[in-house]
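Student: Quick one: sequence plus predicted model below, questions after.
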Amino acid sequence: MAKYSRGMSDDSCSSDDEEEEEPPFAMKHTNTISLCCLIAYFAVGVIFLTWQQGWEVVTSLYVVVQIVTTIGYGDVTIEHGGKTFMTIYVLLGTVLVASLLDRIIQAALSNAEKGLDQSLERAEHLLKHNAHHASPRPSLPPLATAMLIYCFFVAVWVIFFALYDSCTCSFGATMVEGCNAENCSETGGTVVGWTDALYMAVITFSTVGFGDYSPQSKLGRTLASLWMILGVLSFGNLVAAVSSTLHSFRASYLKKCRMTRKVFDSVDADKSGSIDRHEFMQYILVREGKVSKETLESIENLFDLLDSDHNQALTFDEIHNQLVKVDCQ
């Protein structure tokens, strides 16, 4: 039963017109579905590549991770058919990753909303204590935390490949012919120094993936299959933190600006000489960068379209009859 109908008699709720449609299962459990799709995507890719290409599971997983993270070293490629499948598989992977990125963006927007709440609380606190000094500068811990996380993943990658994988003969399709593990560097093995390992980490986590340096050993590819995902996410988190910090500095500067008469007159839509609660709310949302003036105008236009009797108030029937019947609470 729809929530707005609770408390009413059974007879009054029996009409089909009063029953609201339940949100689709996919809308209620988007995160769970995205995770299941990602797991299924990995499984299908690993099984197919292991069977069709004759690769070991480690190599198949390593290639699938490259596809999902869009790194694409190019060190292990499709050689025995299967290109049609891989073409479709990569396209589906791009769509899947885009869906997951959407979840991340939504989380970022949620954090931004919390930031707005904190900003308003600080402003209220300052007003209550008659503080005349400027608002405090935005703190840097989020950026510092993002940098530390990114450096941690880079450091683990560098230490592993500069020490354990400093020279390898590889295996399977990328095995170096004539290479001897006991005399790796002398027999043509792939050598990775500290600078090379750092270069490989940065190029990998930025999803550039030149492919001139890439994991070669079984353990190296096993670690890389996990570390590429975490490293790419940490790099994306760092980029978002830098962008957020720059935006915060700009917003902090704008907050210090006093309201001018011109701005006041533009906010005072009804030209009453004062700003009411509704107008002040719109002003704060625009100043904080949470919505644009165009968005507010669109909302006002929607209100006017729904207000069929033009009395500047919406009844339940006016909203219920014109908007989609979905229980959003």
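Tutor: Looks like it arrived, so ask away.

Student: contacts and neighbour counts: CA atoms only from here.
Tutor: OK.

Student: any idea where the helices of the stretch 101-250 of the chain begin and end?
Tutor: With DSSP state H, counting those that start in this stretch, the ranges of helices along the stretch 101-250 of the chain come out as 141-163, 194-205, 218-256.

Student: any chance of these in TSV, with distance to His278 and mean neighbour count too?
Tutor: Shown next, in TSV, are these (distance: least, Cα to Cα, whole Å; neighbours: other Cα atoms under 10 Å):
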stretch	distance to His278	mean neighbour count
helix 141-163	33	17
helix 194-205	46	20
helix 218-256	20	17
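
Student: okay, now the one to match up with it:
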Amino acid sequence: MNSEENEETGAESSTPRKAGSSAKRVTMSGVESADTAPNTPDDKGPADEVFVLENGGDGDEDDDKPPSKLLTKIEKLVDKVERRRDNRMAVSSKARNHFVALCLQKVSELGGNRNSGIPLAELRKMRDTQKENGGQVGEIFESAVNVMEEAEGRFFYYRSFNEYYLTLEENYFRRNPSIAALAGVLAYYICSLVLFCGILGNNSTCPSTDGRPIYEGWLTAIYFASVTISTVGYGDVSFVGSGTEVWRVLIGTLYMIVAMVVAVTVFSSLSSKALEFTGSAVAPQLEPLIEKFISLEKNESLTTQLRRVWLFKIFELSVTFLLINVFGMCVAMLVMGTTKDGDEIDWSWMTAFYWAVQTTTTIGYGDLDMPFDLRWFNFLFAIIGTTFAASILGSLAELDSKLKNMRTLYIWQNREVSMQLINDMEGDGDKQLDEYEFLIGSLLTLELVQREDVEKIMDKFRDLAGMDQVIDTRDIEQHQRQLSALRISKADIEKYNAKKREEMDYWQDVDHAADENAQ
């Protein structure tokens, strides 16, 4: 086998290399490990690869290290796409909109449409003009020209560039989504206070009773906002309690819709961050124990392992749900023992637990009389408790699907090389698997993509590639010819209309002469 074949296949060269001398290659995308290293200055890899010893040693290390790997073309493509995504140019919304408007105007001047390309020469002119004007738009056009020159392209498609090479600059709230979500929830509560206590003066949602604490009104309003956004709805506070006029019912309906929008968009983001923070704080301590129960071993019965995982997840979710409600129960009993209303109502421990479960499951029958001061705790517990409970119940509902995915992944990971593997995944009948067939076959086997997804992508490929099933410069030239055939300038349209008018005038004259002769 010659040296060129070694470079293409990654096989070892005829000159032996000491055992255990792993190597890395320095590519344009960074340093990657490789199966082989050059043995002499004449053993050169591809133009973009330079092989170096992994640890800079002399190759006398022990041979216990796992073999290094040579990246496939697919992995190189993944790296390329990720680099492009990570290196997108951050621009302001105003600059991006101006850039798109200028490109669209240029395409229209050239007689094209939104899908038409701008010739590179025209793009350079636009770049020079905008750079003279200064500002971020000129920088965008400079980047566009650089991309086109690197790709050696002749036509610039601004819509693709806008999507894949530009991204909006992050403001403070985009950089800190938790702060944005917190500000949104705070705004919801403030607007609720203004609505109930400032505008409507609703005696039900913002009461003012003689002998009651001065905070009764605004605390009730906040409490009502919490049980609304958490969908608990005990029924102890009613929006239409002061009347059932049409306007009051309409405002109540709109308020419920707004509360659900806030819950789905703003509050869900905040609750997800809270769950993520809680998980990151607890997971490191429990990770060794969790891994022991949910990891799948190759030499153990798969059915037994999945049953163990199922039991562990059920136990984990049950304990978490129990702890949340026990916490709510304990605080409720503490309030019962320290308030005047609590002495009058006199809940038992079981009643307090019943109330906590009503709250976290968002059922809220409203069949219990609650101490007024319990609202101090409940306006937070109604939101936090329902968030954790919803996450737990959602995980329980997805458990069967997760176990199925674990089974599929386990079988795939432990599959050995065989003719059955080749027959299952190869698509062209050559009895061998290349990296593309293995990738697509594995994605379909793991159900990470569906047949419909592949069909849409392949339909797009056939549309772009044509009959030869390869996308190359010939397809680009054919595409430009088709666009040129469709372009009709304003001058062409006026010329066509003038010709038609001449024909109409001619035939009108003929008809007029014929009528005169007939007379």
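Tutor: Nice, I can see it. Predicted, not measured: the structure shown is a model, and the values here were computed from it.

Student: Can you lay out the helices of the stretch 101-250 of structure 1 as JSON lines showing distance to Asn311 of structure 1?
Tutor: JSON lines is the format used below for the helices of the stretch 101-250 of structure 1 (distance: least, Cα to Cα, whole Å):
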{"stretch": "helix 141-163", "distance to Asn311 of structure 1": "47"}
{"stretch": "helix 194-205", "distance to Asn311 of structure 1": "57"}
{"stretch": "helix 218-256", "distance to Asn311 of structure 1": "36"}
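
Student: could you give the angle of the helix or strand encompassing Leu100 of structure 1 to helix 218-256?
Tutor: Element membership of Leu100 of structure 1, judged by DSSP states H and E, is helix 83-128. Here helix 83-128 of structure 1 points in a direction 40 degrees away from that of helix 218-256 (axes from the mean of the first three to the mean of the last three Cα atoms, to 10 degrees).

Student: packing partners for helix 83-128 of structure 1?
Tutor: Helices and strands touching helix 83-128 of structure 1, by 3 or more Cα pairs under 8 Å, 6 or more residues apart in numbering; DSSP states H and E, are helix 30-52, helix 57-69.

Student: Please identify the most buried of these.
Tutor: Mean neighbours per residue, mean count of other Cα atoms under 10 Å, is largest over these for helix 57-69, with a mean of 22.

Student: ok so, going back, for Pro24 of structure 1, find the nearest of the helices of the stretch 101-250 of structure 1.
Tutor: helix 218-256 (29.6 Å; Cα to Cα).

Student: in which helix or strand would I find Glu170 of structure 2?
Tutor: Applying DSSP H and E, one finds Glu170 of structure 2 in no helix or strand.

Student: List the residues that contact it.
Tutor: Ala90 (Cα atoms under 8 Å, 6 or more residues apart in numbering).

Student: how close does it sit to Val261 of structure 2?
Tutor: 24 Å (Cα to Cα, to the nearest Å).

Student: go on, Gln478 of structure 2?
Tutor: Gln478 of structure 2 is 49 Å from Val261 of structure 2, by Cα to Cα.

Student: cool, Asp367 of structure 2 as well?
Tutor: Distance from Asp367 of structure 2 to Val261 of structure 2, by Cα to Cα: 28 Å.

Student: what do you get for Arg375 of structure 2?
Tutor: 24 Å.

Student: hang on, the earlier thing: neighbour-wise, which of Asp367 and Val261 of structure 2 wins?
Tutor: Val261 (14 against 10; other Cα atoms under 10 Å).
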